[in-house]
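> A predicted structure for the sequence below; I have some questions about it.
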Amino acid sequence: MIFPDMLQIDPLVASCRKGTLTPTDIVKEVLARVEAYNRVDPAVWITLVPADRLLARAAELESLSASDLPFYGVPFAVKDNIDVVGLPTTAACPAFAYTARESAEVVRCLEAAGAIVIGKTNLDQFATGLVGMRSPYGQPHSVFGSEYVSGGSSSGSAVAVAAGLVSFALGTDTAGSGRVPAAFNNIVGLKPTRGVLSTHGLVPACESLDCISIFASSTADALQVEQVARAPDIRVPYSRAMDPRKLPYGTFRFGILHKEDRFFDGCPASAVLYERAIQQLEELGGTAVELDFAPLKETAELLYSGPFVVERLTALEDFYHEHRGDMDPTVGQIFDGANKYSATDVFKGIYHQNLLKQEVDRMWNAFDVMVLPTAPRIVTKQEVAAQPIAVNSMLGTYTNFVNLLDMAACAVPAGFTPDGLPFGVTLIGPSFTDDDLALLAGRFHAVSGNTSGMNNVAVTSSTCTASTEAAPGNVLLAVVGAHLKGFPLHWQLEKEHAVLRATTRTAPDYRLFALPDAVPPKPGLVREKGFVGPGLEVEVYELDAAGFGRFVSALPQPMAIGKITLADGCEVSGFLCSEAIARSGKDITASGGWRYATL
């Protein structure tokens, strides 16, 4: 089989289910790619899982049913401050290294879903930095030039995805470490809401702010990973359950920087690309609203220029006092700065943080999401070597405040400068808007024509592609209303052990109506030839034939099952409605889907 440049999740899993590909094939391909890329950049990995262990894992999966595992055979990488059982966790500091006795909870969830850990990736030591230059294991470089930084601290994870070595990678994000490397390598970086992914098994940087983040070639892949991995964990002090908040889809408001607040550190090409991203979002139905950047900037300064740096020392206090000389000089200098603050200073900082949060929370009344540059510009390794702290601070201009203000974020590619260097923007939303934020970011990524990875692979806004097929004897079913996850009739799908395969949209020639007097409330979907709308959000589930039959036989009038065309042209079974009955209800097509409708 000829593998694609980017190992996207759905095509890999679909090929395994069809029997045209096996996990063993995938492991062998990944090992060959890793070996080849090591000759280009030997600093991506700290530890690789031995080949015999990977092949044994592949053989184990081949004894199981592919239809039961959403990530069957999917290869992924893990930042080396996250535990993988039997492998060393170094946090990029040899003196700190230990062998993990169990995997981090997120890793365990992903492996239980059929994914395969390929190895542990390089990072800025103790996840302290945005440059990817603070590691004794080498300094990974951007896939677009060996003289440019990869971004940090999740440096190796971002490069592993951008180079097509794995389907996705876990990073961490305290101050931007899951977003800046995404921008510098032309991929997606999804930073979940704080606490919805367990941090059990993570070496903490700032435990109250840390997030495990996800790198992928598309927002669809990144969101699938988050949805599989997230769950509350009573072992983690800041863990919390996901409580999804809606964002509008068809029309929306997005906050942007005033002209005078647009800082690109002397790079006019970045300014042009940011302006272009704003125009493209307006073409998607967005309305730009200028925001006040001052409280965001003030919050950002608390992280390294204020008492919050004490939390970094708290996480590693004993090691710091015993092994200060074993630490990277710049990282050690940052830890040293914690010693000048008192407990009183810390509480004053917390009070200040919460006052700023109240001010920023009021900003959401003016817009639904923020759209900011991910970083002012990409920098060279030489620049970092000359001014390691100043350059690092500049790179965090638009990222450092996000976790302090309890926001979700999704970084996506936004084009290239005339000299071929990548630029990215980040969509930022209130906490718990992760799902809708990723969907909106995915629309921008696809419709704007921006690519992914070092080979500039095209992406679509849909997680369902023409190659997505059900396993033999199974059926794909698109649901559009009361059967969506979190809605009153979703239990009927759970009863039949349906598995979510995609969150996507219909083709644009569908309308959606709120059915009159329906209990529970539900919509009716109809197709209108020649109509051009936003497309309606659907979830695509896979059921076995018997379960599908039981599900269909229980449907009440006026609902029926027919063929629905999705945004990428593939057809699946789905809910349709009598047109006469549907049109007697309220037309909610402009909302973009039942989840976003105001009834």
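Done, it's in. Numbers count the residues shown, from 1 in each chain.
> For the rest of this, base every contact and every neighbour count on C-alpha atoms.
Noted.
> so which helix or strand takes in the residue sitting nearest the centre point of the chain?
For the chain, residue 190 is the residue whose C-alpha lies nearest the centre (C-alpha atoms, centre = their mean; 2.4 Å). Residue 190 belongs to strand 188-191 when assigned by DSSP states H and E.
> Show me what that strand is packed against.
Using 3 or more C-alpha pairs under 8 Å, 6 or more residues apart in numbering; DSSP states H and E as the contact test, the elements touching strand 188-191 are helix 180-185, strand 212-216, helix 219-229, strand 407-416.
> adding another structure so you can compare the two:
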Amino acid sequence: MTETVAAIVAAHRAGTVSPAETVARSFARIRAHDDPAIFISLRDEKEAVAEAEALGARKDARHLPLLGVPVGVKDNIDALGLATTAACPAFSYMPSHDATAVARLRAAGAIVVGKTNLDQFATGLVGVRSPYGIPKNPLRGDLIPGGSSTGSGIAVSAGLVPLALGTDTAGSGRVPAMLNNIVGLKPSLGLISTAGLVPACRTLDCVSVFSLTVDDAMTALTAIAGPDGADPYSRNRPLSEMTPFPANLRLGVPRSGQLIFFGDKASEKAYGDTLKRWTALGATLVEFDLEPFYETARLLYEGPWVAERYLVIRNLLASSPEAIHPVTREIIIAGARLSAADTFAALYRLQALRKIAERAFAHIDAVVLPTAPTVYSTAQVLANPLELNSRLGTYTNFVNLLDLCGLALPAAMRPDGAPFGITLLAPAGHDAQLASIGRVFHADTKLPMGARGLPQAPLAPLSANVAAEEIAIAVVGAHLSGMALNGELKGFGGRLLEATSTAPDYRLYALETTPPKPGMLRVQAGSGSSIELEIWALPAAAFGKFVAAIPPPLSIGTIRLADGRGVKGFLVEAADINGARDISAFSGWRAFVAEAAAG
């Protein structure tokens, strides 16, 4: 199933599908889906396919993390060769270069196919405020598609592209994710450059990522994150690796009676069921006070941040007010009336609220909230545009004001066919931590992905999370966790990274040693067995001492893992296995020892 980013890149690397074929498939699906309100503009198909062909012919292409992946870009982010409109024809311009995020996507091997529709000037969470039309929700046609990153969310959900960029100031990277049954990653502020982004609130804006899986979103984030001298709000905030699901996860949930669902019993039940799922996964739920977060949310549109939106379009408001969507105009024009005193009063209160939020996170790893309290139809929102939009931001509006990162995840499909989603929140810099727990939760739901009912693939093994002063080493025998020599490994400062297995290129033998240990022999690719092992991280200073203490006939070599990675580990030479028992059928030393003990 070459639908996810991971599967597409793997197919391109294996040569079973070409980047040009994948890009052509995207354009064919866009035509077949036949909703002109999803994309505001599309690239010339022949040009995009030619770019993909040239990419596939490059000698270094195989190593590109997004090799040949078609991408949609929200039309308030510059992409060279396509107009930037922010969903306002009178505002449209041709950019002279890519936004930094788009340039980094291209450098990673992605192919931009078009610019996606949005709530005008990224003002709204509904997806119905664009002169380019209202896209149809692909899950349930009467529901709003979600905004402001409307087209990006739909394009991923409907399978038109596997990856899309959005933006998120007040929830625009999260609400569309829920309404389209996909993943929405809202990174820490400053992690992705906003150079080349038409601002909504410049101090709060961030580029967001939509995908079918958490792993895909993190692949994209890794490719585009990083400081940028062209963005004064960029931060040098190194992105960590994802890690295994933690043993003592503490998740914050609001105090009893604090959650708001506006009478939507289906969403309320779905959230309750979600908490039970987290508990079953091993998380401890810890209550916290949500009221200061609600107060922060009210600041966003009742406070001076509306003036930031006004700054972006004040000239257009003065010269051509009729060019702006009437609801957008009503919201933004209020920004002209705010005083400097109002601004400072709000900043003072926000700083106090940030300190309260810091204390709340001192005893929990993350917060789990509904992404939105309920869902609405397009007809309902058109009839009551301001109030219903505000309700959808109940759990999103405070996030950037409090400098939090977020990950929106599908959680359930309600009995009425509407999707329900949750969002994980943590202080800035914890993006990888949210992904580490979010990927496990999403896989546990076993929900089909997007609007096309795609089954989730098994979670891929995580890459070894090795620190700068460490070296990874694979162990297959007595140094495994709980085995006879594991204490020796820990004595050198070793720490467990992951349990995984080799490619089917090895045979395992029981050597005649004291204490008993196995020897793993590399054989012709594909002609052996997949052997279970563990990867440990050792301090670089201790690595040599540990290896030197390992007696013959073992030696260090590079072991190929099932996912294609290579890691240093213990191997044995063919000359040293004469007379040794082949125990490959046990798939690992632990199973062999267990049977021997039972016998």
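Alright, I've got the coordinates. Everything quoted here is computed from the prediction, not taken from an experiment.
> TM value for the aligned chains?
In this superposition the chains share a TM-score of 0.81, using TM-score structural alignment, normalised by the length of the first structure; 520 aligned residues with a C-alpha RMSD of 3.0 Å.
> picking up where we left off before, can you tell me, leaving aside adjacent residues, what's nearest to the residue nearest to the centre of the first structure?
Nearest residue to residue 190 of the first structure in three dimensions, chain neighbours excluded: residue 410, at 4.4 Å (C-alpha to C-alpha, 6 or more residues apart in numbering).
> Wait, that neighbour touches residue 441, no?
Yes. With contact defined as C-alpha atoms under 8 Å, residue 410 of the first structure reaches residue 441; the gap is 6.8 Å.
> Common neighbours of those two, please.
Shared contacts of residue 410 of the first structure and residue 441 (C-alpha atoms under 8 Å, 6 or more residues apart in numbering): 219, 427.
> okay, the two: which has more neighbours?
Per other C-alpha atoms under 10 Å, whichever of residue 410 of the first structure and residue 441 has more neighbours is residue 410, with 32 against 28.
> In the second structure, what residue corresponds to that one?
Aligned counterpart of residue 410 of the first structure in the second structure: residue 407 (TM-score structural alignment).
> With residue 13 of the first structure instead?
That one, residue 13 of the first structure, aligns with residue 9 by TM-score structural alignment.
> tell me the secondary structure for that match?
helix (DSSP: H, G, I helix; E, B strand; the rest coil).
> Show me what the residue nearest to the centre of the first structure aligns to in the second structure.
Using TM-score structural alignment, residue 190 of the first structure lines up with residue 185 in the second structure.
> isn't that match right up against residue 208?
Yes. Residue 185 of the second structure is in contact with residue 208 according to C-alpha under 8 Å; the separation is 5.7 Å.
> Can you pull the residues that touch both of those two?
Residues touching both residue 185 of the second structure and residue 208 (C-alpha under 8 Å, 6+ apart) are residue 173.
> circling back: what's the burial count for the match of residue 13 of the first structure?
Neighbours of residue 9 of the second structure using other C-alpha under 10 Å come to 25.
> how about the nearest residue to it, chain neighbours excluded?
Among residues not flanking residue 9 of the second structure along the chain, residue 67 sits closest, at 5.5 Å (C-alpha to C-alpha, 6+ apart).
> Could I get the buried residue list for stretch 18-35 of the second structure?
Within stretch 18-35 of the second structure, the residues that count as buried by 16 or more other C-alpha atoms under 10 Å are 18, 19, 20, 22, 23, 24, 25, 26, 27, 29, 30.
> What's the match for the third one in the first structure?
What that stands for is residue 20 of the second structure. Under the alignment (TM-score structural alignment), residue 20 of the second structure pairs with residue 24 of the first structure.
> thinking again about what came up before, so which of the helices and strands packed on strand 188-191 of the first structure comes closest to residue 164 of the first structure?
Between residue 164 of the first structure and these, the tightest spacing by C-alpha to C-alpha is seen for strand 212-216, at 9.8 Å.
> The closest one maps to which residues in the second structure?
So strand 212-216 of the first structure is aligned with residues 207-211, judged by TM-score structural alignment.
> what's next to the matching stretch, contact-wise?
4, 101, 152-153, 156, 162-168, 173, 177, 182-187, 192-194, 217, 220-221.
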